[in-house]
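Asks: Turn this into a structure:
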Amino acid sequence: MKTTSKEDIRSHCAVNYGVEIFGDRWSLLIIRDIVFAGKKTYGQFLKSEEGIASNVLASRLAFLEGQGVLSKAPNPDDRRKDFYTLTEKGLDLIPIVLNIVLWSAKHDSKSYARDLEEFVTRLSQNPTQVSEELKALVRNGGCMFPDSKG
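Replies: Next up, the predicted model:
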């Protein structure tokens, strides 16, 4: 884990702060899984195709919760499991994730985003509108691709 508290942040440069909070590979993939696939539980995150190690996943979830990006609550159907959701601070990362999608669609010839041409076109034409729609969807418990929970 990179940092454990706000006091551990190397500098308060705006770019550095962002990198300290969400600049590692796993944090953004956890956020991606919530936004696009609707994943909510530790087990669902563990099944992501990138193959995160269980100890790394536990560490990242705890870190993101500690930083106020995620909130954790017991699953109402199975209190032995927790649901992770994005806080308002976490929802504010959606435009960043969407910009990464646009960048990848442009520069990675094998990007899955290339299969979503209509979405990518709409996103590039109306990024603020798409971002706000997706924030509202996720805030209300939804996700971009509800059939891909895995």
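Asks: contacts and neighbour counts: CA atoms only from here.
Replies: Will do.
Asks: So which residue is dead centre in this protein?
Replies: Nearest to the geometric centre of the chain sits Ile31, at 0.9 Å (CA atoms, centre = their mean).
Asks: one more, for comparison:
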Amino acid sequence: MPRDHRSRCSIARTLDLFGDRWTLLIVRDLMWHGKHHFSALQASEEHVPTNILSDRLRLLIDLGLVRKEPYQERPVRYRYDLTTQGRSLEPVLLGLMSWGHANLGGGRFDPATGHSTPPA
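Replies: Alright, predicted model coming up:
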């Protein structure tokens, strides 16, 4: 996974990969929301534009975080799954979710209790 980086800082390097508004949401959907097909990922609440979704999935595959396997031949359709390395992002997502829940007025899921919260 050699890449050119703008900095030697680990935070800057990580943000180069995950600092956009879509990539971690795609990982979230693959990890927790059972969305494994392009159409399901595109239909997420945030409505990732198809060109960006294609680009981010390609990046995640190239980085070894997602694997792509065909499940239908004609037309060819693919299933996307996180690899072990992709699943290793779970503590990062839980940390972001916990911070957001505590500091940005809650959310759909309370990571402290492990329960969904009722809609406001």
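Asks: about what we covered before: aligned to the residue nearest to the centre of structure 1, what sits in structure 2?
Replies: Per TM-score structural alignment, the equivalent position to Ile31 of structure 1 in structure 2 is Val27.
Asks: what's the answer for Ala53 of structure 1, then?
Replies: Matched by TM-score structural alignment, Ala53 of structure 1 corresponds to Pro49 in structure 2.
Asks: Between the two ends of stretch 17-26 of structure 2, how far is it?
Replies: Terminal residues of stretch 17-26 of structure 2 lie 13 Å apart, using CA to CA, to the nearest Å.
Asks: mean shift of the helix or strand harbouring Leu59 of structure 2 relative to structure 1?
Replies: For Leu59 of structure 2, the enclosing helix or strand under DSSP states H and E is helix 50-62. In the superposition against structure 1, helix 50-62 of structure 2 averages 0.6 Å from its aligned positions (mean CA distance after the TM-score superposition for structure 1).
Asks: what comes into contact with whatever helix or strand comes next after that helix?
Replies: Sequence order places strand 66-72 as the next helix or strand after helix 50-62 of structure 2, per DSSP H and E. With contact meaning CA atoms under 8 Å, 6 or more residues apart in numbering, strand 66-72 of structure 2 is reached by 57, 60-61, 76-83, 86.
Asks: returning to what we had before: average gap between the one helix or strand the residue nearest to the centre of structure 1 maps to and structure 2?
Replies: Following DSSP H and E, the helix or strand that holds Ile31 of structure 1 is helix 25-37. Overlaying structure 2 shows helix 25-37 of structure 1 at a mean distance of 0.8 Å from the equivalent residues (mean CA distance after the TM-score superposition for structure 1).
Asks: Nearest spatial neighbour of Val48 of structure 2, chain-adjacent residues omitted?
Replies: Of all residues not flanking Val48 of structure 2 in the chain, Gln42 sits nearest, at 5.5 Å (CA to CA, 6 or more residues apart in numbering).
Asks: neighbours around Gly106 of structure 2, how many?
Replies: Around Gly106 of structure 2 there are 16 other residues, counting by other CA atoms under 10 Å.
Asks: Please apply the same query to Met31 of structure 2.
Replies: If you count neighbours by other CA under 10 Å, Met31 of structure 2 ends up with 18.
Asks: Does it touch Ser88 like I think?
Replies: No. With contacts counted by CA atoms under 8 Å, Met31 of structure 2 stays clear of Ser88, the gap being 10.3 Å.
Asks: The match of Ile31 of structure 1 and Arg3 of structure 2, how far apart?
Replies: For Val27 of structure 2, the distance to Arg3 of structure 2 - CA to CA - is 20 Å.
Asks: again with Gly19 of structure 2
Replies: Gly19 of structure 2 is 16 Å from Arg3 of structure 2, by CA to CA.
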